[in-house]
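**Q** No sequence on hand, only this structure:
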């Protein structure tokens, strides 16, 4: 899809700064490729109403951590495995080293760090190792996200665990002291709002199995969406 111009990105950041939102997470794609990322985050955060975070693959995090420390409340790094062999098989050679270097840099800058992974059959067996890695590298938290069969993830629907299966996997974890862990089940993922790179906005349905309300974001009222199942 075509991405917004810098001018349009800043317009939308201004819209978000004006409304009362609990939090805004800037994700991608890869948001650390945006040269104006810190300006966008600062605009939203300076509105005084939102906690602002960034979700990244960590590839450019070590380089940008010092500037991000001034404008973020937290940073989330996506890991698909607890070691180079398993993570890089999905993300590409060198990705694990770049991500973990970035995590260490963010921790050193005092940015609260959360490691997150998408929970599915192929990753369930590595969950304990990922939790241990998060603790050992200095992260504040670890989140396992139930996969949502939306967009490109629809092709992986056979990898999905039920929420009950996910809860059993999570309940078996040994949680190191001081590390906050969270499971985002599929039934807790409905009704969040997404602004796409092309400036259109949509909302997950309450079941988190599809989307509804896709339309351009022109102003604050466009954030008030009704999903296909009638929820506002």
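**A** It's in. Keep in mind that what you see is a predicted model, and the values were worked out from it rather than measured.
**Q** going forward, measure contacts between C-alpha atoms and count neighbours the same way
**A** Noted.
**Q** In the protein, which residue is most central in space?
**A** Nearest to the mean C-alpha position of the chain, counting by C-alpha atoms, centre = their mean, stands residue 55 at 4.2 Å.
**Q** what residues are up against residue 200?
**A** By C-alpha atoms under 8 Å, 6 or more residues apart in numbering, the contact set of residue 200 is 214-217.
**Q** Show me the two of the residues you listed that sit farthest apart.
**A** 214 and 217 (9.3 Å; C-alpha to C-alpha).
**Q** Overlap in contacts, the two.
**A** The contact sets of residue 214 and residue 217 overlap at 200-201 (C-alpha under 8 Å, 6+ apart).
**Q** Please tell me I have it right and residue 203 contacts residue 192.
**A** Yes - contact criterion C-alpha atoms under 8 Å: residue 203 and residue 192 qualify, at 5.6 Å.
**Q** take a look at this one as well, against the first:
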């Protein structure tokens, strides 16, 4: 049993419980006080997962905030738009305050590479101030060095890997990146930070899915989220050669046998559709067309700018 932080919200007399590691929202069998709470993750995992389109609320369950485009790696499947101009520190602080009061259950700081931000911990403190749980998605290069300062601020760390070995991962991310990521994962786990691995499913990486869950167990990570590749940003160039259908990815996942204590999930493109992102320009962006495109909606000036349109709420979940 592992007790860790989750966030809850009461809707229609039922409690929604958001997991900052897996990004899943679960339906609790009993009403829980809204806000941050500490729960047994084995128990929460057993509760039914619900997706945004199944719940009549305009507030996104979770939001990914990418406050910078800078990165020390150049991954060919990167989703970010490198042409976007980053806001200055004072504007990042403003965005963080808006996100903190948005009513969103989970907030994730991504990038670019968020561990390049000197004000990362200050932003994390602001984000969690109103009751949300906060995570950070990183390539892991600087994680071993910065893990101690993230404790007590971030509720989960997600580390992106593109292969279960140095040969495969470094092919995509550059020499030395696998060793640095593994060192960071172990350091974060030792520091008591829940760690979830992120693994993009592509034609050239799908054969490593079993090996990556075995690696997660060895490194002390609690689980693996398999992400369907999205043809957004640099990933557009890989659309024709690397993309698997959601059904093909599900079939691959069915063959994976996770070691005890390692949770696995697949984020399909269908689930990723309509996902809300705040990019480094301070604008609200949303995945569209089964997450094959992303569109800028409006500058984030108030929390309501994050709200989902009514047509999204009328769909069905994957």
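**A** Sure, I can see it. These numbers were taken from a predicted model, which means no experiment stands behind them.
**Q** List the TM-score for the superposed pair.
**A** Remark: TM-score between the superposed chains equals 0.95 [TM-score structural alignment, normalised by the length of the first structure]; 229 aligned residues with a C-alpha RMSD of 1.4 Å.
**Q** pretty sure residue 284 of the second structure is in a strand, no?
**A** Yes - under DSSP: H, G, I helix; E, B strand; the rest coil, residue 284 of the second structure sits within a strand.
**Q** Alignment lookup: it to the first structure.
**A** Here residue 284 of the second structure is matched to residue 201 in the first structure, going by TM-score structural alignment.
**Q** excluding its backbone neighbours, what's nearest its match?
**A** residue 195 (4.3 Å; C-alpha to C-alpha, 6 or more residues apart in numbering).
**Q** Which one's more surrounded, residue 203 and residue 192 of the first structure?
**A** More crowded of residue 203 of the first structure and residue 192, by other C-alpha atoms under 10 Å: residue 203, with 25 against 15.
**Q** Now do the residue nearest to that one when sequence neighbours are not counted: how many residues are near it, please.
**A** Using C-alpha to C-alpha, 6+ apart and skipping the chain neighbours, the partner closest in space to residue 203 of the first structure is residue 193 (4.3 Å). Residue 193 of the first structure: 19 surrounding residues under other C-alpha under 10 Å.
**Q** Pretty sure residue 193 of the first structure sits against residue 206.
**A** No - the criterion here is C-alpha under 8 Å, and residue 193 of the first structure misses it with residue 206 at 11.3 Å.
**Q** re the thing from before, among the contacts of residue 200 of the first structure, which ones are buried?
**A** The neighbour count (16 or more other C-alpha atoms under 10 Å) marks 214, 217 as buried among the contacts of residue 200 of the first structure.
**Q** Go through the contacts of residue 200 of the first structure and flag which are in helices.
**A** Per DSSP state H, helices hold no members of these.
**Q** got a list of what the residue nearest to residue 201 of the first structure touches?
**A** Taking C-alpha under 8 Å, 6+ apart as the test, what residue 195 of the first structure contacts is 201-202, 217.
**Q** Please apply the same query to residue 142 of the second structure.
**A** Contact analysis of residue 142 of the second structure by C-alpha under 8 Å, 6+ apart lists 115-116, 180, 184.
**Q** Also residue 48 of the first structure?
**A** Contacts here follow C-alpha under 8 Å, 6+ apart; on that basis residue 48 of the first structure touches residue 17.
**Q** how far away is it from residue 110 of the first structure?
**A** Plainly put, residue 48 of the first structure is 20 Å away from residue 110 of the first structure if you go by C-alpha to C-alpha, to the nearest Å.
**Q** Ok, residue 184 of the first structure next?
**A** Here residue 184 of the first structure is placed at a distance of 25 Å from residue 110 of the first structure (C-alpha to C-alpha).
**Q** From what I see, residue 222 of the second structure and residue 213 are in contact.
**A** No - shown here, residue 222 of the second structure and residue 213 do not form a contact pair, counting by C-alpha under 8 Å, at 9.5 Å.
**Q** So between these two, which is more surrounded?
**A** residue 213 (26 against 22).
**Q** Show me the common contact partners of residue 222 and residue 213 of the second structure, please.
**A** With C-alpha under 8 Å, 6+ apart, residue 222 of the second structure and residue 213 have common neighbours residue 262.
**Q** Past the helix or strand residue 240 of the second structure falls within, which element shows up next along the chain?
**A** Using DSSP states H and E, residue 240 of the second structure sits in helix 239-242. Of the helices and strands lying after helix 239-242 of the second structure in sequence (DSSP H and E), the nearest is helix 246-254.
**Q** Give me the mean distance between that following helix and the first structure.
**A** Taken over the aligned residues, the distance from helix 246-254 of the second structure to the first structure averages 0.5 Å (mean C-alpha distance after the TM-score superposition for the first structure).
**Q** Could I get the buried residue list for that helix?
**A** In helix 246-254 of the second structure, counting by 16+ other C-alpha under 10 Å, buried: 246, 249-250, 253.
**Q** Wait, residue 39 of the second structure touches residue 4, no?
**A** Yes - under the criterion of C-alpha under 8 Å, residue 39 of the second structure makes contact with residue 4 at 5.8 Å.
**Q** Overlap of the contact sets of these two?
**A** If you check residue 39 of the second structure and residue 4 against C-alpha under 8 Å, 6+ apart, no residue is contacted by both.
**Q** and the residue nearest to residue 203 of the first structure, what is it in contact with?
**A** 201-204, 223.
**Q** what does the longest helix seen in the second structure correspond to over in the first structure?
**A** Longest helix in the second structure, counting residues (DSSP H): helix 177-190. Under TM-score structural alignment, the counterpart of helix 177-190 of the second structure in the first structure spans residues 95-108.
**Q** and residue 35 of the first structure, how many neighbours?
**A** Around residue 35 of the first structure there are 10 residues (other C-alpha under 10 Å).
**Q** if we can go back for a sec, using CSV, lay out the contacts of residue 193 of the first structure together with distance to residue 26 of the first structure.
**A** Converted to CSV, the contacts of residue 193 of the first structure look like this (distance: C-alpha to C-alpha, whole Å):
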residue, distance to residue 26 of the first structure
201, 14
202, 15
203, 16
204, 17
223, 16
